[in-house]
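1. sequence first, predicted model second:
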Amino acid sequence: MPLIQTTSAAEEIRRLFQENQNIEKDKFPGLVTQHFQNKYASEDAFSQIPVLGLDNVPESFEDGALVVFYGMIQDTSLSSELYIAKGSSDEIGGWGLPDLQDNSNFQPDDLLECSVFWVVSIPGLSSWSTRRSSISKPDTQSPLPYKYPATNVAHVGVQLKVYDESLASPLRATDVHAFVGILNSESFHFNQDSEDVPSVPTLHVLFKNPLQRTIIPRSFPEASLKSSIQTVRKDLIQWIACEALDGDVIVAELILLTLLTKVQSRKPPILPLSLTISGFPPPANISAIPTLQHVLGLIFPMVSTIQLSLDTLNTTPFCPESKDEDLHSGWLQLPVGSIVILNEGAVTEGTVSNRGVSNIRVVQEAMQSQTLEYVFPFSNYRFETDINFVVLTESKNSTFFETNFNVPFDQKNTAAEVREILYKSADQISLPPDAKLDSFRRLVGAACVGKVAVGEDIGKYVEQDFITERAAGQFTADDLVRRMSIAKMVALSFHDTELSIVHWKHIKELERKIKEKQHLL
């Protein structure tokens, strides 16, 4: 396997050190960060750094290569590591540089700490949403596969060493960044005292660029779509419906709107809305992935499917759990902005174990409170998250979960034909022209980061509408909050910055169509 040759960042670090002999040792890591961040600040310069990933796995690179890794922080609990910052012969240590030639006479104040993390490929990451370079694709297996959220999914896992405390201190589990650093292979830091210490890919961080929930930076509204937004929106919904939902545009629109919701407030709770698509036919082959994942993955940056079965519920983890002081991952340890499709098509009759019941509770709490439980030996902690959920079920209601919306799927073709549409492979999807697909992504990406204001006039209109509906039937305050949330998403999907009566009437008409479907099926 040919190794990828790269310019030596180590020589630059040594040169920086020699040029800054008078700087305090604990200030030098910050100088390194600033130097390399400035050097690769332009898009052209940054694009020259090879990408570490499944296209170019760690074994593809020579020791000491400069790489960029688009990764998610999985474990922040690893102990920090001491390193000799300066040797007796004025040599520099750290950043994966070769061991100092004479380290026998160092002084205690020559030691500094670096922070250690475990980072994995961003779960569910769509191939179009980050820069990739395809040089080699050897078979690879992460040395610590239990630290990746999805079971038996190919990925890259990397031990991260961060020398600049200003970079390390803000890092939290499930954060996503583009980490640039020097790659080598070292012992897994957690197991230093073990007899069997695995050697793992290790990235010595020079600097990092945080990634938006959309991965590709977006701004709202998208100026380039201003004149065509209504057409693009209509075409997007039609394309989702035709390719993944047997032409059901009502379901397609509700999927789009619910996936645009996000955490707006925790006190009071204004959280992402969850959706059940009922009457959704199961696959002929229980391992078949819904076409919906492939289609959504072409326009959203992070989409994952959990094929629910009794075995999945009873035997696999859905939340992170510390075992022997090593944090194992779970299905829902995902970045902010992730979409999770829960497919109940493989569920059969049988017994749900205690673990299965716990997993169902973890998912339901993630939907309702947008927090995820991390299990530790003597206590459990809840960490905030921001994930969208879509449940696919053959029944009238989800077997396990309660969601904000339940919309029946309306199949128009025979059972066999519908299954072909709902579970076709990614390469069978009819793609729109590149320019059209890009406009879909820009519409969705901008809407995901946008905000909608509610003016005084529309506020009064909504209030009066609520009073009228409540007096006439079963409309509640919770219904109003849910309708207001989805109405704002209507505005976002049209790239409007303020809610209007048109948006309000649009969502009421969509609700009417959904009720019609529920009565007919």
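-> Alright, I've got the coordinates.
2. only C-alpha atoms from now on, for both contacts and neighbour counts.
-> Fine.
3. what ranges does the stretch 51-200 of the chain have for its strands?
-> Under the criterion DSSP state E, counting those that start in this stretch, the stretch 51-200 of the chain carries strands at the ranges 51-52, 65-75, 81-84, 111-121, 157-162, 176-187, 199-210.
4. any idea which residue of this protein is furthest from its center?
-> Most distant from the centre of the chain: N105, at 46.8 Å, with distances by C-alpha atoms, centre = their mean.
5. in contact with that residue, which residues?
-> Going by C-alpha atoms under 8 Å, 6 or more residues apart in numbering, N105 touches 87-88.
6. the closest residue to D248 other than its chain neighbours and L392: what is the separation?
-> Leaving aside its chain neighbours, D248 sits nearest to A241 (5.1 Å; criterion: C-alpha to C-alpha, 6 or more residues apart in numbering). Distance from A241 to L392, counting by C-alpha to C-alpha, to the nearest Å: 15 Å.
7. what of T291?
-> 12 Å.
8. who has more neighbours, the two?
-> Neighbour comparison, T291 and L392: the larger count goes to L392, with 26 against 23 (by other C-alpha atoms under 10 Å).
9. just confirm the more buried one contacts V340, I think it does.
-> No - taking C-alpha atoms under 8 Å as the definition, L392 is not a contact partner of V340, at 10.8 Å.
10. about what we covered before: wait, which of the strands of the stretch 51-200 of the chain is closest to N38?
-> Nearest of the strands of the stretch 51-200 of the chain to N38, taken as C-alpha to C-alpha: strand 199-210 at 9.9 Å.
11. strands of the stretch 201-350 of the chain, residue ranges please.
-> Under DSSP E, counting those that start in this stretch, the stretch 201-350 of the chain gives strands at 265-266, 269-270, 275-278, 303-307, 321-323, 326-328, 339-343.
12. okay, now the one to match up with it:
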Amino acid sequence: MTADRRAQTVENPTAVIQELYRAHASSSDLPRLVADHFSKLFLSQSTFASIPPLNVQHPPESHRDRALVRFRAMVQDTSLSTEMYLGEHNDGSCGGWGMYASDDSGSSGAGDVDYANLQECNVVWATTVPAESSWCRDELDGGNSGVVQSPSVPTASSRAHKYPHPEREHFGVQVKIYNRENIESYKASDVVTFVGILSSEPCGLDQTQEDVADAPTLHVLFTKPHTPNNLPRPFPRVVRQSHGGAITSVTAEPSPREAEDTPQIREELMSWIADEALGGDCQAAEWVLLSCISKVQARTPLLLPSPLVVSRFPLPPPVPSTSPSAAAPLPTLSAVLNLLLPLSHSLPLSLDSLNKSNFTPESKDEDLHAGVLQLPQGTVLLVSEGGVREGQLHERGLMNIYALQQVMDTQTLTYVFPFSQFSFPTDITCVILADGRKSTFFRTVLNVPLRAPTDPAAIAALYKPADEVRVPSREKLDAFRDLVVGARCGKVDVPEKTSEHIQTQFVRARQSDRSVTADDLIRWMAVAKLYALSLHEPSLSVETWQRAKAFDDQRKALVTV
């Protein structure tokens, strides 16, 4: 019976709302009842997956009017005006969720409105998730489930300025939220799955214009929040029982068995990163791995991820003169990170992109235009300086560099409004590829020189396209992802024994070298915790501390060469 009810709900969610309204006509909080009913009906992972997804493979145009869909999205703009609607029409039918009175119902005139029935809903603008990798999308949306899906319609966006990277396939949706409990919890750049009824309505962004265009509109029934990584993975790693790329053992077994091959998987992962993207430099690959699992640990006191510079990274091969419009190739590391991380984005810098792009969101005519750095929390950003040539950096270029440096230093991003600006928290880990001994533009603490061959063939291999990357077997790639994403979800404690050892060693280091400061201790602690996370060790042992400190000492020695 429940399965039939669920199928009927997918087929006609509007009728279900009307039934709920008739059953609870006297309730003063119908939106909460609707949210509770639908969320309980699709509570399990398998039943939730039965809701058709709204994504770039299945954009709004491919769904019928008033279809039930689930839309995993990044909240881009929360500044849209709230909207009033009739909770009940004159004919006694339910209002809201895009259900409007018909022209012949006798309630079309303003004088016929019962103002006691007026209610309020919040409106936000949400977009497909920027920086989301295709494997993450497939796992969350069931792309590998083997279900035959309807062909997609080419995705076009009439409001490309509201997406951080308009050259990428994307779309935006006007989202109307009727259950206003915890409405203040929705912040710009949050990733949320909105489940609701899809329609097309006049866009609230165009209310000040004469011609108001329609926009895809989602009338929300209930929502599901996401972790900063989009995908949960166990920490420490467990023996995987997979189906379609998703771990099922965590929920299927009360106590999944902890994996014993994590050190071996870690070594194989570093070797793969080094061989495919870093010219065989395993030490640089290990630093990239540690950076990929770093994140904001706390804001009081500040425990932020340190940006990593991979210096002496060769410039890309010159673009043939016969193809003047061809873009410089992306580092292969971009494709490798895309295969490993749920959220990653590559930002190739050039004078043209710095001088013409907006890295920070900016409100223009009461419409928030997205910035390049308006990314979901948990994104790893690969910044390449190889495309910058001699020329003039204009004011906008300088402001863009400042904005990215601010993200690195404080993990905040400034949103610019006509008469003010506000900073909002971010969680973006930066890896910078620089051809010199250090970054040309950015101040960083961690710098590891790339030690790779510099012959033309070796340099070309650093920029080979994604389709030439040797991808491991599915089983091995799943293990790599479990290690990286699980480490990002993990937390490391420092036992008293290790803490005492660290304090004693720091005192001795200060006595033998007066240049050692508290900043060195902070860096050693951060590196040691990342090292333990990469080994999926919940507790920092003295042995791991020693290995991590020696690892950082090797890096410093390379920088001074």
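-> Structure received. Note that the structure is predicted; figures quoted are calculated from it, not measured.
13. what does the TM-score come to for these two?
-> Superposed pair, TM-score by TM-score structural alignment, normalised by the length of structure 1: 0.95. Supporting alignment: 513 aligned residues with a C-alpha RMSD of 1.6 Å.
14. re the thing from before, which one of the strands of the stretch 51-200 of structure 1 lies nearest to N413 of structure 1?
-> With C-alpha to C-alpha as the yardstick, what comes closest out of those is strand 111-121 (38.9 Å).
15. how big's the offset between that closest one and structure 2?
-> Relative to the matching residues in structure 2, strand 111-121 of structure 1 has an average distance of 0.6 Å after the fit, by mean C-alpha distance after the TM-score superposition for structure 1.
16. what stretch of structure 2 does that strand fall on?
-> Using TM-score structural alignment, the residues of structure 2 aligned to strand 111-121 of structure 1 are 118-128.
17. go ahead and flag the most central residue of structure 2.
-> P376 (3.7 Å).
18. so what corresponds to S423 of structure 2 in structure 1?
-> That one, S423 of structure 2, aligns with R382 by TM-score structural alignment.
19. does that match count as helix, strand or coil?
-> strand (DSSP: H, G, I helix; E, B strand; the rest coil).
20. residues in contact with it?
-> 371-374.
21. and with 6 Å instead?
-> Counting by C-alpha atoms under 6 Å, 6 or more residues apart in numbering, R382 of structure 1 touches 371-373.
22. who wins on neighbours among those?
-> L372 (24 neighbours).
23. what residue of structure 2 takes the place of it?
-> L372 of structure 1 maps onto L413 in structure 2, by TM-score structural alignment.
24. go ahead and confirm that match touches Q421.
-> No - the pair L413 of structure 2 and Q421 fails to qualify as a contact (C-alpha atoms under 6 Å) at a distance of 10.2 Å.
25. quick one, what contacts the aligned partner of A73 of structure 2 in structure 1?
-> By TM-score structural alignment, A73 of structure 2 lines up with G71 in structure 1. Contacts here follow C-alpha under 6 Å, 6+ apart; on that basis G71 of structure 1 touches 119-122, 176-177.
26. over to D77 of structure 2?
-> Counting by C-alpha under 6 Å, 6+ apart, D77 of structure 2 has contacts 124-125, 188.
27. redo that, cut-off 7 Å
-> By C-alpha atoms under 7 Å, 6 or more residues apart in numbering, the contact set of D77 of structure 2 is 124-126, 188, 368.
28. equivalent analysis for E253 of structure 1, please.
-> I237.
29. for the residue mapped onto it from structure 2, give its distance to I293 of structure 2.
-> Using TM-score structural alignment, the equivalent of E253 of structure 1 in structure 2 is E286. To I293 of structure 2, E286 of structure 2 is 11 Å away according to C-alpha to C-alpha.
30. and A160 of structure 2, what pairs with it in structure 1?
-> Per TM-score structural alignment, the equivalent position to A160 of structure 2 in structure 1 is P145.
31. now L337 of structure 2
-> That one, L337 of structure 2, aligns with L296 by TM-score structural alignment.
32. distance of the closest residue in space to that match that isn't next to it in sequence relative to F389 of structure 1?
-> Once flanking residues are discounted, L296 of structure 1 sits nearest to V303: 7.0 Å by C-alpha to C-alpha, 6+ apart. V303 of structure 1 is 10 Å from F389 of structure 1, where distance means C-alpha to C-alpha.
33. joint contacts of these two?
-> Shared contacts of V303 of structure 1 and F389, counting by C-alpha under 7 Å, 6+ apart, come down to 339-340.
34. for the longest helix that structure 2 contains, name the packing helices and strands.
-> Longest helix of structure 2, by residue count under DSSP state H: helix 542-560. Other elements packing on helix 542-560 of structure 2 under the criterion 3 or more C-alpha pairs under 7 Å, 6 or more residues apart in numbering; DSSP states H and E are strand 446-449, helix 518-534.
35. so which of these is the most packed in?
-> strand 446-449 (a mean of 23; mean count of other C-alpha atoms under 10 Å).
36. structure 1: which residue goes with E181 of structure 2?
-> Match for E181 of structure 2 (TM-score structural alignment): S166.
37. could you give the number of residues near its match?
-> 12.
38. Y374 of structure 1 too?
-> Y374 of structure 1: 21 neighbours (other C-alpha under 10 Å).
39. so it touches Y381, yeah?
-> Yes - using C-alpha atoms under 7 Å, Y374 of structure 1 makes contact with Y381 at a distance of 5.2 Å.
40. check which helix or strand L398 of structure 2 maps to.
-> In this structure, L398 of structure 2 is located in helix 395-410 according to DSSP states H and E.
41. so how much does the helix or strand just after that helix differ from structure 1 once superposed?
-> Of the helices and strands lying after helix 395-410 of structure 2 in sequence (DSSP H and E), the nearest is strand 412-417. Overlaying structure 1 shows strand 412-417 of structure 2 at a mean distance of 0.7 Å from the equivalent residues (mean C-alpha distance after the TM-score superposition for structure 1).
42. same question, stretch 395-407 of structure 2
-> Relative to structure 1, stretch 395-407 of structure 2 is 0.7 Å off (mean C-alpha distance after the TM-score superposition for structure 1).
43. may I see the buried residues of that stretch?
-> Counting neighbours by 16 or more other C-alpha atoms under 10 Å, one finds that the buried residues in stretch 395-407 of structure 2 are 397, 399-401, 403-407.
44. kindly report the same for stretch 286-299 of structure 1.
-> Buried-residue list, stretch 286-299 of structure 1, by 16+ other C-alpha under 10 Å: 288-299.
45. from the residues you listed, pick the one nearest L245 of structure 1.
-> Among those, and counting by C-alpha to C-alpha, the member closest to L245 of structure 1 is L292, at 7.5 Å.
46. I am finished for the moment; much appreciated.
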